[in-house]
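Asker: please find the sequence and the predicted model below.
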Amino acid sequence: MSAPEHRIEIEVETRYVEEQSDPAGDRYVFAYTITILNAGTRAAQLLARRWVITDANGRVQEVEGEGVVGQQPVLRPGEAFRYTSGAMLETPLGSMEGVYRLVDEAGVGFEAEIPRFTLAVPGILH
């Protein structure tokens, strides 16, 4: 369990982007909207992210970078930041998981785990 000053809650919503996908060409595009809530007692700045994206064939892509959608938001206790981004898979089913790297107002670095979530074309899962 993380310290009470470092409590980050993450919610994810996903959507299949049919108009950008090409199943015949093994191109499946998904959008995901993430809400990051600072449920801790200290302000924190999101500095970087690391994603592990796995498709149904077991192919893994790892993506690392600064911030999210070109921003490094500062979240005071109780504040949330919401953004939408996307991923492309070669299969109609896959998953994503990862970690956000943050630093609190005292300069202490910490990580928030992004729980695994599923990317699926509607109707692919029963």
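Answerer: Sure, I can see it.
Asker: going by C-alpha atoms from here, please, whenever you check contacts or count neighbours.
Answerer: OK.
Asker: now the strands for this protein?
Answerer: Under the criterion DSSP state E, the chain contains strands at 8-16, 28-38, 44-55, 60-66, 74-75, 80-89, 93-104, 109-120.
Asker: could I get those as a markdown table with mean neighbour count and distance to Ser2?
Answerer: Formatted as a markdown table, these follow (neighbours: other CA atoms under 10 Å; distance: least, CA to CA, whole Å):
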| stretch | mean neighbour count | distance to Ser2 |
| --- | --- | --- |
| strand 8-16 | 17 | 9 |
| strand 28-38 | 19 | 13 |
| strand 44-55 | 20 | 14 |
| strand 60-66 | 13 | 23 |
| strand 74-75 | 20 | 17 |
| strand 80-89 | 15 | 18 |
| strand 93-104 | 19 | 13 |
| strand 109-120 | 18 | 9 |
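Asker: adding distance to Met1, write those strands out as CSV.
Answerer: Putting the strands of the chain into CSV (distance: least, CA to CA, whole Å) gives the following:
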stretch, distance to Met1
strand 8-16, 11
strand 28-38, 15
strand 44-55, 18
strand 60-66, 25
strand 74-75, 20
strand 80-89, 21
strand 93-104, 15
strand 109-120, 11
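Asker: okay, now the one to match up with it:
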Amino acid sequence: MLKQRMEVAAQSEDYEEAARLRDSLKSFEEVEPVLRLRRLLKEAVADERFEDATRYRDELKEIVPDSLLKCSSDATTLGIRVQVRSVYIEGRSQPSKGQYFFAYRIRIFNDSDRPVQLLRRHWIITDANGKTENFWGVGVIGEQPVILPRTGFEYSSACPLCTPNGRMVSCGDVLSLSEE
């Protein structure tokens, strides 16, 4: 989806948006091991580096079952669609110390006919032991984005937990703006 949106932005000569989407895609591919390995495999085959391709294929076969455990959510309320995907980051986690690190990507699409602005959000993060933490904030990642009709906004962040799994629930305040 990011790739398609990047191509549309480039075709409409919105190069700033195309560059932002390109960078988001690259960042997500580096965090998401399946996407990273698929890209590396494709590049290795194209460059005829078949030994590397064999290694990437085998690594991909090993982690694909784990990738099926990744969590995602997709919900629409009043024309605002929010998609969330989380992934366990093994390289930043230390299970022997009770430290588990998860990255997540949020995509917010405005499927309504009016521009909207994300004003604030509230996250409730609960680990497997039932320990709950609440986080309130203005906007997201320091921004209160205005999202035009039929466009979207996305960002990535991360969350440490003391248990190997947990639950995140979020709600946000979105203001419908007039087109004046």
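Answerer: That came through fine. Treat the numbers as computed from the prediction; the structure is a model and nothing was measured.
Asker: related to what we said a few turns ago, Asp22 of the first structure is nearest to which of the strands of the first structure?
Answerer: Counting by CA to CA, Asp22 of the first structure lies closest to strand 28-38 out of the strands of the first structure; the figure is 6.3 Å.
Asker: mean shift of the closest one relative to the second structure?
Answerer: Superposed on the second structure, strand 28-38 of the first structure shows a mean distance to its aligned partners of 0.5 Å (mean CA distance after the TM-score superposition for the first structure).
Asker: centroid-nearest residue for the second structure?
Answerer: Central residue of the second structure (CA atoms, centre = their mean): Arg105, 1.6 Å from the mean position.
Asker: and that one, what's its match in the first structure?
Answerer: Under the alignment (TM-score structural alignment), Arg105 of the second structure maps onto Thr33 of the first structure.
Asker: likewise for Tyr155 of the second structure?
Answerer: In the first structure, Tyr155 of the second structure lines up with Tyr83, judged by TM-score structural alignment.
Asker: again with Asp173 of the second structure
Answerer: The alignment partner of Asp173 of the second structure in the first structure, by TM-score structural alignment, is Arg101.
Asker: same check on Gln117 of the second structure?
Answerer: Per TM-score structural alignment, Gln117 of the second structure is aligned with Gln45.
Asker: check the gap between the residue nearest to that match when sequence neighbours are not counted and Leu46 of the first structure for me.
Answerer: Excluding the flanking residues, the one nearest Gln45 of the first structure by CA to CA, 6 or more residues apart in numbering is Val74, at 4.1 Å. Going from Val74 of the first structure to Leu46 of the first structure by CA to CA, to the nearest Å gives 6 Å.
Asker: what's the answer for Ile8 of the first structure, then?
Answerer: For Ile8 of the first structure relative to Leu46 of the first structure (CA to CA), the value is 10 Å.
Asker: coming back round to it: so who does the match of Gln117 of the second structure touch?
Answerer: Neighbour list for Gln45 of the first structure: 72-75, 102-105 [criterion: CA atoms under 8 Å, 6 or more residues apart in numbering].
Asker: surely Gln99 of the second structure touches Cys159?
Answerer: No: with contact defined as CA atoms under 8 Å, Gln99 of the second structure does not count as touching Cys159 (10.4 Å).
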